[in-house]
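>>> pasting the sequence and the predicted coordinates here, then a few questions.
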Amino acid sequence: MLVLLPPSEGKTAPDSGAPLDLGGLSSPGLTPWREKVLDALVEVSARPDGVATLGVGSSLADEVARNVRLRTSPTAPAAHVYTGVLYAAAGLADLSGEPAALAARSVRVVSALWGLVAPDDAIPAYRLSMGTDLPGVGPLARAWRDALADELDPRAADELVVDCRSAAYLAAWRPTGAPAWVTVRVERELDGKRSVVSHHAKHTRGVLTRHLVTRPGPVPADAEQLAHAAGELVGSELHDVELAPAGRGARVLSLVVR
């Protein structure tokens, strides 16, 4: 099982910790691209127009300035650095024992800066989104595409892919020839009618992620087994679960909330 998450926009900067060691991150095949993107981000962030170039508001100028010090800033496990609604619900930082080991094997964050991040990878807080056209690199989703394919295509050929990413991060890699690729959609049911929601979507995807790595029993290996596992949340976190019929591309797992 491979669970793909988007990063959080907000991040908690570690107060202490070792400086960044790119060679110590998981997926070492991505190191050359990590070096390239990191160098470009540091250079852009030091420019007077860095805030505008990175597409953020002036209120985030301090976070952009912090990018300049990324190679020497303290690091912490990604599960502690990424914060926000999804990560609060997933609680990856609180796991121990076999659930923590399963999360380390199965959960990956698709990142504009690092390409892929495992929950226990030591990273600093940073400001960069996948929709950025980064000078010296280009549009990041396109820049990462081949490198991510080299890393993820072999896993997608053999494992269930549970895709919780947003559209910007989906653009960086789509499985090709994956027998079991499932995107997770969150819907609200009101008066018998369903509509896609965004307010609870991050929370609900986080709840599903935590359930998948903490529930007893075999790890889901296909879409039907994933739907069954998600169905265990009906009555507590969910109102219903619906798996769309197989077709071209990803199957859609709808998690229905009230």
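Sure thing, it's come through. Residues are numbered from 1 along each chain as shown.
>>> use CA for all of it now, contacts and neighbours both
Noted.
>>> nearest residue to A93 other than its sequence neighbours?
Closest residue in space to A93, ignoring its immediate chain neighbours: A79 at 4.9 Å, by CA to CA, 6 or more residues apart in numbering.
>>> distance of the one you found from V109?
Look at A79 and V109: by CA to CA, to the nearest Å, they are 10 Å apart.
>>> can you pull the residues that touch both of these two?
P119 (CA atoms under 8 Å, 6 or more residues apart in numbering).
>>> for the residue nearest to A93, pull up the helix or strand it's in.
Under the criterion of DSSP states H and E, A79 resides in helix 78-81.
>>> run through who's touching the helix or strand where R205 lies.
Using DSSP H and E, R205 maps to helix 201-214. Applying CA under 8 Å, 6+ apart, the contact partners of helix 201-214 are 3, 85-92, 99-100, 102-103, 164, 184-187, 219, 229-230, 237, 255.
>>> now with 7 Å, please.
Contacts to helix 201-214, defined as CA atoms under 7 Å, 6 or more residues apart in numbering, come from residues V85, L86, Y87, A89, A90, G91, P99, L102, A103, C164, V186, A230.
>>> and stretch 136-147, by the same measure?
With CA under 7 Å, 6+ apart as the test, stretch 136-147 has contacts from 30, 37, 40, 112, 115, 130-134, 169, 171-173.
>>> could you dump those to a markdown table with distance to K202, neighbour count and secondary structure?
Below are the contacts of stretch 136-147 laid out as a markdown table (distance: CA to CA, whole Å; neighbours: other CA atoms under 10 Å; DSSP: H, G, I helix; E, B strand; the rest coil):
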| residue | distance to K202 | neighbour count | secondary structure |
| --- | --- | --- | --- |
| L30 | 27 | 20 | helix |
| V37 | 27 | 24 | helix |
| A40 | 30 | 16 | helix |
| A112 | 19 | 26 | coil |
| G115 | 20 | 26 | strand |
| M130 | 17 | 25 | coil |
| G131 | 19 | 18 | coil |
| T132 | 22 | 18 | coil |
| D133 | 25 | 17 | strand |
| L134 | 27 | 19 | strand |
| Y169 | 14 | 24 | helix |
| A171 | 18 | 16 | coil |
| A172 | 19 | 24 | coil |
| W173 | 20 | 18 | coil |
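>>> one more structure, for comparison:
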Amino acid sequence: MLVLLPPSETKSPDGDGAPLDLAALATPELTGVRVTLVDALVRLAADPPAARAALGLSPGQDVELARNAALCTSPTTPAIERYTGVLYDVLGVRSMTRAQRARADRRLAVGSALFGLARATDPIPAYRLSAGSALPGLPTLRALWRPVLGPALTAAGELVVDLRSGSYQALAPVRGAVTVDVRSERPDGTRTVVSHANKSHKGRVARLLATTTAEPDSAVRLRTLLRRAGLHVEHDGGTALTLVLPAA
């Protein structure tokens, strides 16, 4: 099972690993696009006004430009520890047992605008690039990633659970992937999209899938696993699961 997580804008500045080595990252068929984007970000960082415009940053966020400028020289840390925020707080890889962490390292990966796919153990630096960014002189990120990332994910040869947000799913849809939508149900039965707590609930699902000793290989078995964990999960027979929560 491969669980695809959304990235976060916020990233830990920590790291004591060797500088970025793109050739050493998993999924080597993505190396060409990774090289193109890393080179483009480093060059762009030398022109702060252009970089701010391309990345949607304010002058007060120039620390992000400094991180991009140092992409090839700054220390790295495993991808699953690089990203921060609500989902990653709930996922809590640092609180896992050794056996749980080993399973998480095998199963988790992050959809990334810069790296395409960052496996949990891939050593990466802090950076700033979002799925909606448009880099000067390059095609859209979707045009760059879709031809190589889509086939790489489809060829994973295992059940893919896609928890990425819509903008990252658009970079490379995965045929047959199981998705999880989060809905809030009011007492009258009407439902609404969960926005504020969506990341928290997906973090809970991600932790469960990362640490379970089970090996679900279909949407049906995944639904059963989540239900046994006490979650209200509905399945219409396709590859989409709906996690239903009572309205606050």
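It's in. For clarity, every value in this text was computed on a predicted model and none was experimentally measured.
>>> what does the TM-score come to for these two?
Here the TM-score for the pair of chains, by TM-score structural alignment, normalised by the length of the second structure, is 0.92; 244 aligned residues with a CA RMSD of 1.6 Å.
>>> how big is the offset of the next helix or strand after the helix holding R205 of the first structure relative to the second structure?
Sequence-wise, the next helix or strand downstream of helix 201-214 of the first structure (DSSP H and E) is helix 223-231. Compared with the second structure after fitting, helix 223-231 of the first structure has a mean deviation of 0.7 Å; criterion: mean CA distance after the TM-score superposition for the first structure.
>>> pull out the buried residues from the next helix or strand after helix 223-231 of the first structure.
Of the helices and strands lying after helix 223-231 of the first structure in sequence (DSSP H and E), the nearest is strand 240-243. Residues of strand 240-243 of the first structure classed as buried: D240, V241, L243 (neighbour count, 16 or more other CA atoms under 10 Å).
>>> the helices in the first structure, which residues?
For the first structure, the helices defined by DSSP state H cover 31-45, 50-53, 61-67, 78-81, 85-90, 97-106, 140-158, 167-170, 201-214, 223-231.
>>> still on that earlier bit, how far does the helix holding A79 of the first structure sit from the chain's center?
Distance of helix 78-81 of the first structure from its chain centroid, counting by CA atoms, centre = their mean, to the nearest Å, is 12 Å.
>>> which stretch of the second structure lines up against that helix?
Counting by TM-score structural alignment, helix 78-81 of the first structure falls onto residues 79-82 of the second structure.
>>> mean deviation of that stretch from the first structure?
Compared with the first structure after fitting, stretch 79-82 of the second structure deviates on average by 1.3 Å (mean CA distance after the TM-score superposition for the first structure).
>>> ignoring the adjacent residues along the chain, who's closest to L92 of the first structure?
A79 (5.6 Å).
>>> ok, that neighbour - how many residues close by?
Around A79 of the first structure there are 23 other residues, counting by other CA atoms under 10 Å.
>>> same check, this time on T72 of the first structure
Counted with other CA under 10 Å, T72 of the first structure comes out at 12.
>>> circling back: present the contacts of stretch 136-147 of the first structure as CSV; the columns should include distance to S58 of the first structure.
Formatted as CSV, the contacts of stretch 136-147 of the first structure follow (distance: CA to CA, whole Å):
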residue, distance to S58 of the first structure
L30, 31
V37, 22
A40, 20
A112, 20
G115, 26
M130, 19
G131, 18
T132, 16
D133, 18
L134, 18
Y169, 24
A171, 27
A172, 27
W173, 31
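>>> name the nearest of these relative to D191 of the first structure.
Taking CA to CA as the measure, D191 of the first structure sits nearest to Y169 out of the contacts of stretch 136-147 of the first structure, at 33.1 Å.
>>> wait, doesn't that closest one sit right on M130?
Yes - Y169 of the first structure is within contact range of M130, at 6.2 Å (criterion: CA atoms under 7 Å).
>>> give me the stretch of the second structure that the helix holding R205 of the first structure matches.
Per TM-score structural alignment, the counterpart of helix 201-214 of the first structure in the second structure is residues 198-211.
>>> what's the average distance of the matching stretch to the first structure?
Mean for stretch 198-211 of the second structure is 0.9 Å (mean CA distance after the TM-score superposition for the first structure).
>>> verify the stated contact: the residue nearest to L92 of the first structure with A122.
No - applying CA under 7 Å as the test, A79 of the first structure and A122 come out as separate, 9.1 Å apart.
>>> now check V38 of the second structure against the first structure: what is it aligned to?
Aligned counterpart of V38 of the second structure in the first structure: L38 (TM-score structural alignment).
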